[in-house]
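Colleague: I need the structure of the sequence given here:
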Amino acid sequence: MDKSAGQKSATQLLYPPIEPFDKRMLDVGGGHQIYVEQCGNPGGIPVVVLHGGPGGGCSPAMRRYFDPKEYRIVLFDQRGCGRSRPHASVDDNTTWHLVRDIELIRETLGIDRWVVFGGSWGATLSLLYAQAHPERVAHLILRGVFLMTRAELDWFYGGGAGQFWPDLWSRFASMIPLDEQSDMIGAYHKRLFSGDRMLETRFARAWAGWENALATIDHDGPVGEAPADYARAFARLENHYFRHQGWLEHDQQILNNVPLISHIPATIVQGRYDMVCPPAASWKLSERWSRAELRLVPLAGHALSEPGITAELIRATRAVQRQAGLLGF
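Modeller: Next up is the predicted model:
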């Protein structure tokens, strides 16, 4: 890691702000239209950025992890969130719908192969997309890996992380009656999909607040309430996906399917003290994947915005840039 990274904020490490040269709404079926943008060099190395959540949406900062002179940067808001419509909708909204959406974006933009960049849920989706379409992926850059296993969901919503954050866990759990606390995902689902907009927003803010408070080691405690519309989409979509365990066929599907992508080079950036997606998942993945390089970042948690995480991700995008010829770009 760049030794100066710890002395700079994440924003200072990023490339300068840029604006898209292309924005569009893409009809993906099922009543959904997704927001897609392109930035940087139209003739550059194509990279698709997969945001977290599910339901987080993309942000202008995500454009800035890539040299705009060298990369053709594709960002989009996944179904139901950000600028995509209908907002907060879970109808026709599953992992496999999103995998198809990514392929439709690639085909629509006339891209043959691209780099796939994703963190947290975005890393999950990156892996599943690559396993479904390995011939379309030149390199994977992953952060804070989440494998959508029952153990990971139990860690975060069953009290595991709460052992380190008992005050915040108590606040999150106390929203639910004691007799329902054995299934927090199910209990929150009942409230997030109650049909009462005010009730849904109240529980959505609690859901988002629990995750956001644990995302970075740079602060200790609640980070304030998320805006109502953002929180509602974020919480409903996450809960919907987690309740169905990502619609995976079995618990270890991603790990068991690593042979499908074993030929693809990858860089995995993982915070050593990630409380949302503990390092064990990244470690297991890298142990099975000889072409994956795991970079454990000391004194870093889960958030994309942490300086150590940002420094390693930019280092990874620069490395791919240098290897463009070898990757076929």
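
Colleague: contacts, neighbours, all on C-alpha from now
Modeller: Fine.

Colleague: the strands in this protein, which residues?
Modeller: Using DSSP state E, the strands found in the chain span residues 22-29, 32-40, 45-50, 71-76, 114-119, 137-143, 266-271, 292-297.

Colleague: got the contact list for the third one?
Modeller: The reference is to strand 45-50. If you take C-alpha atoms under 8 Å, 6 or more residues apart in numbering as the criterion, strand 45-50 is touched by 58, 62, 70-76, 111, 113-119, 122-123, 125-126, 321, 324, 329.

Colleague: relative orientation of it and strand 32-40 in degrees?
Modeller: With axes from the mean of the first three to the mean of the last three C-alpha atoms, to 10 degrees defining the directions, strand 45-50 sits at 140 degrees from strand 32-40.

Colleague: hmm, G246 is touching L98, no?
Modeller: No. Counting by C-alpha atoms under 8 Å, G246 stays clear of L98, with 11.0 Å between them.

Colleague: now R291, nearest residue through space, not along the chain?
Modeller: P265 (4.9 Å; C-alpha to C-alpha, 6 or more residues apart in numbering).

Colleague: hang on, I meant G31
Modeller: P86 is the one closest to G31 (C-alpha to C-alpha, 6+ apart), at 7.6 Å.

Colleague: which of the residues in stretch 316-329 are buried?
Modeller: A316, T317, R318, V320, Q321, L327 (16 or more other C-alpha atoms under 10 Å).

Colleague: out of these, which are inside helices?
Modeller: A316, T317, R318, V320, Q321 (DSSP state H).

Colleague: what about the residue nearest to the last one when sequence neighbours are not counted, how many neighbours?
Modeller: To tie it back to what came earlier, the one meant is Q321. Spatial nearest neighbour of Q321, chain neighbours left out: E70 (7.2 Å); criterion: C-alpha to C-alpha, 6+ apart. For E70, the neighbour count with other C-alpha atoms under 10 Å is 18.

Colleague: can I assume the residue nearest to G31 is in contact with G29?
Modeller: No. Taking contacts as C-alpha under 8 Å, P86 lies outside contact range of G29: 11.7 Å.

Colleague: with neighbour numbers in mind, choose between those two.
Modeller: The residue with more neighbours, out of P86 and G29, is P86; 16 against 11, by other C-alpha under 10 Å.

Colleague: please give me the structure for this one as well, since I'd like to look at both together:
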Amino acid sequence: MDRLADRKNAAEFLYPPIDPFDQRMLDVGDGHRIYVEQCGNPNGVPVVVLHGGPGGGCSPAMRRYFDPSHYRVILFDQRGCGRSRPHASVEANTTWHLVRDIEAIRTTLGIERWMVFGGSWGATLALIYGISHPDRAAALVLRGVFLMTQAELDWFYGGGAGKFWPDVWARFTSLVPEDEQTDFIAAYHRRLFSGDLVQETRFARAWAAWENTLASIENTGAGGGESPAEYARAFARLENHYFTNAGFLEEDGWILKNAGALRNVPGIIVQGRYDMICPPTSAFALHKVWPGSDIRVVAKAGHALSEPGISAELVRAMDRYRADAAMRRLA
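Modeller: Next up, the predicted model:
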């Protein structure tokens, strides 16, 4: 990574803000309707953007990682979050429902193959989608790799990351009675799904604050700020629901065990060296079993998409594929 990123904020690396040329609510069944938008070049190379969380939702800034004259950018809010409805719902909301939704978007928009861009949980979902549909995934561009393993959950919710952020960890854990502190995911689950909106919101904000504070190396430990109640409730409930169910994967380590399906799918992994939420060991483990991957470690960066070095590398990755003849044929 060049030194220029050290002196800039993330926005300076991005393409100018753009508005969608298409917005719709797509009925995907099971009582769910998901928000979908398209921006950029309607006849360009298609790329679908998978947001993090689960439960994070997409944002206008996510449109700006792609040359709008070249890419047809598709963003959507996954089930239960953002503008999708019903809000904060975990009914009929599993990884495999989301994979099916991605395919529903692709076929609805008449796309044969597309690139897949995702970070954190979005990287997880991109990998699972690519493994399940390697003929539809032309390339993967991933940031802050999360492999949905028990070891990763133990790191973040079992005290590993807390050893580096003991003051923030204390705030997260102090809300839970001592006799429940052997399993914070389960303890928070009981309260996030208690049926008491006040209690759910309180614990949702605490859950979101723990993650948000650790997202960027720029944070000082003073706290990640209090998330709006509606956002925090969807984010925390969906994350907790997925983590309680081990991502709805058949076995621990499922992604690495099935990564062979990506042998003909190229990809770029962008990883912050000081990522406290998704430590680099996961990105390197993935790179080792995925021959078509290239890994870029950003020296002075953590987990957040908004880190200058992370943004610079992601834009660089998409610009690199812009010049790729095989990718141009997708248009």
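
Colleague: is the residue nearest to R291 of structure 1 in contact with P134, as I believe?
Modeller: No. P265 of structure 1 is beyond contact range of P134, at 11.3 Å (criterion: C-alpha under 8 Å).

Colleague: what do those two both touch?
Modeller: Counting by C-alpha under 8 Å, 6+ apart, nothing touches both P265 of structure 1 and P134.

Colleague: circling back: distance check, the residue nearest to G31 of structure 1 against A324 of structure 1.
Modeller: 38 Å (C-alpha to C-alpha, to the nearest Å).

Colleague: ok, now L26 of structure 1?
Modeller: 29 Å.

Colleague: now swap in L125 of structure 1 and tell me
Modeller: L125 of structure 1 is 23 Å from A324 of structure 1, by C-alpha to C-alpha.

Colleague: same question for R24 of structure 1.
Modeller: For R24 of structure 1, the distance to A324 of structure 1 - C-alpha to C-alpha - is 28 Å.

Colleague: higher neighbour count, G246 and L98 of structure 1?
Modeller: Taking neighbours as other C-alpha under 10 Å, G246 of structure 1 and L98 compare with G246 leading, 22 against 18.

Colleague: re earlier: so can I have TSV of the strands of structure 1 showing distance to E103 of structure 1?
Modeller: Below are those laid out as TSV (distance: least, C-alpha to C-alpha, whole Å):
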stretch	distance to E103 of structure 1
strand 22-29	11
strand 32-40	13
strand 45-50	11
strand 71-76	12
strand 114-119	11
strand 137-143	11
strand 266-271	20
strand 292-297	23
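
Colleague: okay, the ones you listed, which one's buried deepest?
Modeller: Ranked by mean neighbour count, the strands of structure 1 are led by strand 266-271 with a mean of 27 (mean count of other C-alpha atoms under 10 Å).

Colleague: average offset of it relative to structure 2?
Modeller: Here the mean offset of strand 266-271 of structure 1 against structure 2 after fitting is 0.2 Å, by mean C-alpha distance after the TM-score superposition for structure 1.

Colleague: that strand: how far from the chain's middle?
Modeller: Centre-to-centre, strand 266-271 of structure 1 and its host chain are 13 Å apart (C-alpha atoms, centre = their mean, to the nearest Å).

Colleague: how about stretch 265-278 of structure 1?
Modeller: That offset, for stretch 265-278 of structure 1, works out to 12 Å (C-alpha atoms, centre = their mean).

Colleague: before we move on, what about stretch 122-139 of structure 1?
Modeller: Using C-alpha atoms, centre = their mean, the offset of stretch 122-139 of structure 1 from its chain centre is 13 Å.

Colleague: OK, contacts around the residue nearest to the spatial centre of structure 2?
Modeller: Geometric centre of structure 2, nearest residue: G52, 2.3 Å, by C-alpha atoms, centre = their mean. G52 of structure 2 sits next to G118, G119, S120, W121, G122, A123 when contact means C-alpha under 8 Å, 6+ apart.

Colleague: give me that answer again for 10 Å
Modeller: The neighbourhood of G52 of structure 2, defined by C-alpha atoms under 10 Å, 6 or more residues apart in numbering, consists of 58, 77-78, 118-125, 144, 235, 239, 305.

Colleague: which residue lines up with it in structure 1?
Modeller: Taking TM-score structural alignment, the alignment pairs G52 of structure 2 with G52 from structure 1.

Colleague: one more: A323 of structure 2?
Modeller: So, by TM-score structural alignment, A323 of structure 2 is matched to R322.

Colleague: roughly how far apart are that match and N41 of structure 1?
Modeller: Relative to N41 of structure 1, R322 of structure 1 is positioned 16 Å away (C-alpha to C-alpha).

Colleague: then Y129 of structure 1?
Modeller: 24 Å.

Colleague: ok, the two, which is more surrounded?
Modeller: Higher neighbour count among Y129 of structure 1 and N41: Y129, with 21 against 16, using other C-alpha under 10 Å.

Colleague: contacting residues for the closest residue in space to that one that isn't next to it in sequence?
Modeller: Of all residues not flanking Y129 of structure 1 in the chain, V99 sits nearest, at 5.5 Å (C-alpha to C-alpha, 6+ apart). Residues near V99 of structure 1 by C-alpha under 10 Å, 6+ apart: L125, S126, L128, Y129, A130, A132, H133.

Colleague: narrow those residues to just the buried residues.
Modeller: Buried among those (16+ other C-alpha under 10 Å): L125, S126, L128, Y129, A130, A132.

Colleague: nearest to A226 of structure 1 among the residues you listed?
Modeller: L125 (24.2 Å; C-alpha to C-alpha).

Colleague: from what I see, the closest one and H133 are in contact.
Modeller: No. Using C-alpha atoms under 10 Å, L125 of structure 1 makes no contact with H133, being 11.9 Å away.

Colleague: for G56 of structure 2, what are its contacts?
Modeller: 50, 77-78, 80-82, 121-122, 231-232, 234-236, 238-239.

Colleague: go with 6 Å
Modeller: F235 (C-alpha atoms under 6 Å, 6 or more residues apart in numbering).

Colleague: that one and I111 of structure 2, how far apart?
Modeller: 25 Å.

Colleague: now R243 of structure 1. Nearest residue, chain neighbours left out?
Modeller: I185 (6.3 Å).
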